[in-house]
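Trainee: how would this look folded up:
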Amino acid sequence: MSKVAPPPLDPKSLQAIPGPRTGSGSGTAAVRRPRLRALDGLRLVAALMVVLFHWVGVNRYPTVWGGTPEKLMPVLHAFSAYGFLGVQLFFLISGFVICMSCWGRTPRQYFTSRVVRLFPAYWVAILLTGLVVNYAATARPTRGHLTLGDFLSNMTMLQQPLGVAEVDPVYWTLWVELRFYLIFAFVVALGLTYRRVLVFCGIWMVLSVVVPGTDMKMLELFVMPEYAPYFIGGVIMYLIYRFGANWLLLASVGFTFLVAQHQLVGTGNSFKYGVMHAISWEVMVVVCLIAYAVVLAAAMGAFDRIQWKWLTTAGALTYPVYLLHQEIGFALIRWFRNLGMGAWPTLGAVLTALLVLSWLVHRYAERPLSALMRRMLDAPGLALPKSDPPVRSRAATTERPAVPAEGASTR
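Mentor: Alright, predicted model coming up:
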């Protein structure tokens, strides 16, 4: 099972920012609010939901545990079977945080922030996961060998549209995130204001409902009907956080939820084959409603007093955990089980190992590589010129034989 994983978010973008302001974008001076550490905590919850879904909720790979998780851990499996909904929570938070992190930034700053956040840990994860997949005893017999071309194509993060096998199947969510970043870049280029963002959300919401009934496949690719309500809902919740709640914004959030609950029918069907039993639509709707309610509560300041510093570290580990948890986790589970460990001790040991590995990747790979890439991308020479450089004439670029001065000897 591969089609669930948390998208990446930048912990630095959760810093304290200008708080709610009156008006519609250019109103009174802003007041500062504390860092939204609660969102870091929510990201941790979403990450654990996804990890448990792949490890315990999926019954399709009995070779991982030496049996189905449903029989080995029936109670935990009953909850973990709905862990794929952690991705909906992540997309809500992503819409909120991306809007927050790029408010007031130039397109170049927006581009730099996304690149330095996405790629360093991703490249390290490709290397580590690829070594496990190709050279360790895999836990899934259907996992094929990866070629050098597969690795090189995966480095672009565009392996899905390129039609290349993914080093880890959970990386499909990165393509979803990249499309969101791309379409939101148009608003960043125009300059973020209350009205522009709200109009953008309205247009995107309408297209996400209308386009699937047409033959415009390219437009549907970027509109992303299945996931659009969550990104849009998160963006609108950030408007609530920045400018304060009003009936228009609250109604808009409610509308995105109404569309989202309809999309859950298809979402549940797409994950049923991995869980291998019926998935309740009612349970999915309740979980989705809770996700909406919690993020909206954070936007309205309900969790401003939660300032536990360890939540920041937890949020920073979320992306490495996402990148490393499936293939490496499967291999570790199988290894511990072959040593004779029980199901519950194995789960605890593998989760501990994953968190330690994620911290090492974050501390000794992601942070230094991100800093290096930021310095490179911020270099003056990489800035796009404001105007075209002067065109060199052919006469200036065509080599001509030297003509001796009048009266000079040619010998």
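
Trainee: can we go C-alpha only for contacts and neighbour counts from here?
Mentor: OK.

Trainee: go through stretch 213-226 and flag the buried ones.
Mentor: Using 16 or more other CA atoms under 10 Å as the test for burial, stretch 213-226 gives E220, F222, V223, M224, P225, E226.

Trainee: with stretch 256-264 instead?
Mentor: Neighbour-count burial for stretch 256-264 [16+ other CA under 10 Å]: T256, F257, V259, A260, Q261, Q263, L264.

Trainee: and these, which of them are in helices?
Mentor: T256, F257, V259, A260, Q261, Q263, L264 (DSSP state H).

Trainee: in this structure the fifth one contacts V283, no?
Mentor: Right, Q261. No. Using CA atoms under 8 Å, Q261 is not in contact with V283, being 11.0 Å away.

Trainee: output the contacting helices and strands for the helix or strand containing L152.
Mentor: For L152, the element it lies in under DSSP states H and E is helix 148-154. On a contact count with 3 or more CA pairs under 8 Å, 6 or more residues apart in numbering; DSSP states H and E, helix 148-154 meets helix 107-135.

Trainee: list the buried residues for the helix it packs on?
Mentor: 107-108, 110-114, 116-126, 128-130, 132-133.

Trainee: which strands and helices lie in contact with that helix?
Mentor: On a contact count with 3+ CA pairs under 8 Å, 6+ apart, helix 107-135 meets helix 148-154, helix 172-190, helix 310-324, helix 327-338, helix 367-377.

Trainee: reformat those as a markdown table; add distance to Y241 and mean neighbour count.
Mentor: Listed next are those as a markdown table, based on distance: least, CA to CA, whole Å; neighbours: other CA atoms under 10 Å:
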| stretch | distance to Y241 | mean neighbour count |
| --- | --- | --- |
| helix 148-154 | 37 | 15 |
| helix 172-190 | 19 | 17 |
| helix 310-324 | 20 | 23 |
| helix 327-338 | 37 | 21 |
| helix 367-377 | 28 | 16 |
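
Trainee: let's see this one next to it:
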Amino acid sequence: MRTRGSGGEPQRLAVLDGIRVLAALAVLFYHYTVLASAWGRSTTDVFPVARRFAVYGWLGVEVFFLVSGFVICMSAWGRSVGDFAVSRVTRLFPAYWTAVVFTSLVLFAWPEVRSFAGYTDVLVNLSMLQGGLDVPDIDDAYWTLFVELKFYVLFAVVVMRGLTYRNCVLFCGVWTLAGAVAPTIDNAVLSFLAMPSSSPYFIAGMAFHLMRRFGPNAVLWAVVGVQFLLAQHHVTARMVSSLGQSAAEQTPFWPARAIVLIGFAVMAALALGTLDGIRWRWLRHAGAVTYPLYLIHMMVGLTVIHHFRDRVAPVPLALATTAGMLVVAWVIHRFVERPLGRRLGAGLRRGIEDIRAGTPPRPVLHRVPAQPLAPEAERIPTRGH
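Mentor: Sure, this is the predicted structure:
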């Protein structure tokens, strides 16, 4: 998450780390204080005050998608499609593999909230492709990873064609159109790739990065404005799918819409450079653990809460579980994600170089220069002239 400063040196955008931290904690807050599976009863009685705010924590996922659009567009600039693929694989999979194994072991040892899925499902989950194979996620939070993968594949097409200002804007327009028409067209492939409820956040994030890189203009603001309207359109359905029809009907919708507005406003401020003065060093370390925290917090955390719910008061138990998940996330980042990511990246880059070395270069087509037109007096007149 770096951008070029005025002196040409890369400058880390600490605000992006801060946004990711808030989004991750919001999702965790939602799972621990809203879901009844861990507590064995409605959390309205367990957290009568906190639950009123936590019911909107699922919007942290939407914020993640917004940040992802910005970061992917920024990090892919100037890279080949091979380099882009290596960066995504090394970023996603080391922590993910660890989380799948860790979560599976916990569910195998303590099948209290959910029983162990089976070894075949675990193996498929290690590929991160279970969403396309109709295989259950080991952890329900993993559904967002398949959405991210589809975004990476779509964006890789832009990288292959050449990551330019124009191509990014065209991609935003085409994807917007696909997301708008997909719900009304009986086409499984289009619906699969268009992702109407998620694409507005990815597209807006890309547009915000283009603003930061090239400066704001009416076209980019129009792109962001359309995505904001589409995001507001999908908020209702997302709230129902997250809380259930009955709970959603009893929960005010306007705070969810306000949170989406705030998310767009913060990203706009980031794009315009308003928040560049925030450079707290601790945000970098906090942001580094958000991904492993997201991967392990749900089923493992709910299992811990379920196991100790009769022995520890709800508030201390939720706080202790959160602290424990943060520690485990830091351990995964420090001792697995970083070293394994480096080794995996080095191996993949060697493989990419071997492929490039073994691929013959494309033949260069030499165009014959066009002959200059004859002077007006020497042109052969056509009929009627």
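
Trainee: can you calculate the TM-score here?
Mentor: Laid over one another, the chains give 0.89 as their TM-score (TM-score structural alignment, normalised by the length of structure 2), with 358 aligned residues with a CA RMSD of 1.7 Å.

Trainee: can I get the helices and strands packed on helix 107-135 of structure 1 in TSV including distance to V209 of structure 1?
Mentor: Below are those laid out as TSV (distance: least, CA to CA, whole Å):
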stretch	distance to V209 of structure 1
helix 148-154	32
helix 172-190	17
helix 310-324	30
helix 327-338	35
helix 367-377	38
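
Trainee: so which of those comes closest to F200 of structure 1?
Mentor: helix 172-190 (7.4 Å; CA to CA).

Trainee: name the residues that touch the next helix or strand after the closest one?
Mentor: Going down the chain from helix 172-190 of structure 1, the next helix or strand is helix 194-210, by DSSP H and E. Outside of helix 194-210 of structure 1, the residues within contact range by CA atoms under 8 Å, 6 or more residues apart in numbering are 24-25, 187, 220, 223-225, 228-229, 232, 235-236, 239, 256.

Trainee: helix 194-210 of structure 1: average distance to aligned residues in structure 2?
Mentor: The superposed helix 194-210 of structure 1 is, by mean CA distance after the TM-score superposition for structure 1, a mean 0.8 Å from where its aligned residues fall in structure 2.

Trainee: read off where the helix or strand following that helix ends up in structure 2.
Mentor: Using DSSP H and E, the next helix or strand after helix 194-210 of structure 1 towards the C-terminus is helix 217-223. Under TM-score structural alignment, the match for helix 217-223 of structure 1 in structure 2 covers residues 188-194.

Trainee: chain center to that stretch: distance?
Mentor: From the chain centre to the centre of stretch 188-194 of structure 2 is a distance of 18 Å (CA atoms, centre = their mean, to the nearest Å).

Trainee: and stretch 91-100 of structure 2, by the same measure?
Mentor: Distance, centroid of stretch 91-100 of structure 2 to centroid of chain: 15 Å (CA atoms, centre = their mean).

Trainee: give me the stretch of structure 1 that that stretch matches.
Mentor: Counting by TM-score structural alignment, stretch 91-100 of structure 2 sits on residues 117-126 of structure 1.

Trainee: ditto for stretch 126-133 of structure 2
Mentor: Against structure 1, stretch 126-133 of structure 2 falls on residues 155-162 (TM-score structural alignment).

Trainee: the matching stretch: end-to-end distance?
Mentor: End-to-end distance of stretch 155-162 of structure 1: 12 Å, with CA to CA, to the nearest Å as the criterion.

Trainee: ok, now stretch 159-173 of structure 1?
Mentor: 12 Å.

Trainee: ok, and for that stretch, which residues are buried?
Mentor: Buried-residue list, stretch 159-173 of structure 1, by 16+ other CA under 10 Å: Q159, Q160, A165, E166, V167, D168, P169, V170, Y171, W172, T173.

Trainee: of those, which belong to helices?
Mentor: Q159, Q160, W172, T173.

Trainee: among those residues, which two are most distant?
Mentor: Of all pairs drawn from those, the greatest distance, 11.5 Å, lies between Q159 and T173 (CA to CA).

Trainee: G234 of structure 1 pairs with which position in structure 2?
Mentor: By TM-score structural alignment, G234 of structure 1 lines up with G205.

Trainee: what distance do you get for that match to G324 of structure 2?
Mentor: Distance of G205 of structure 2 to G324 of structure 2, given as CA to CA: 32 Å.

Trainee: repeat for V34 of structure 2
Mentor: Distance check for V34 of structure 2 against G324 of structure 2: by CA to CA, it reads 19 Å.

Trainee: more neighbours: which of the two?
Mentor: Each of V34 of structure 2 and G324 has its neighbours counted (other CA atoms under 10 Å); V34 has more, 25 against 15.

Trainee: how about the more buried one, what's its match in structure 1?
Mentor: Checking with TM-score structural alignment, V34 of structure 2 has G57 as its match.

Trainee: quick one: contacts for that match?
Mentor: P69, E70, H77, A78, F79, S80, A81, Y82, G83, V275.

Trainee: run the last query once more with 10 Å
Mentor: 1, 49-51, 68-70, 73-74, 76-84, 274-276 (CA atoms under 10 Å, 6 or more residues apart in numbering).

Trainee: tell me the buried residues within those residues.
Mentor: 1, 49-51, 68-70, 77-78, 80-84, 274-275.

Trainee: list the contacts of V240 of structure 2.
Mentor: By CA under 10 Å, 6+ apart, V240 of structure 2 lies in contact with S246, A247, A248, E249, T251.

Trainee: try it again with 8 Å
Mentor: Contacts of V240 of structure 2 by CA under 8 Å, 6+ apart are A247, A248.

Trainee: and it, that's in a helix?
Mentor: Yes. Counting by DSSP: H, G, I helix; E, B strand; the rest coil, V240 of structure 2 is part of a helix.
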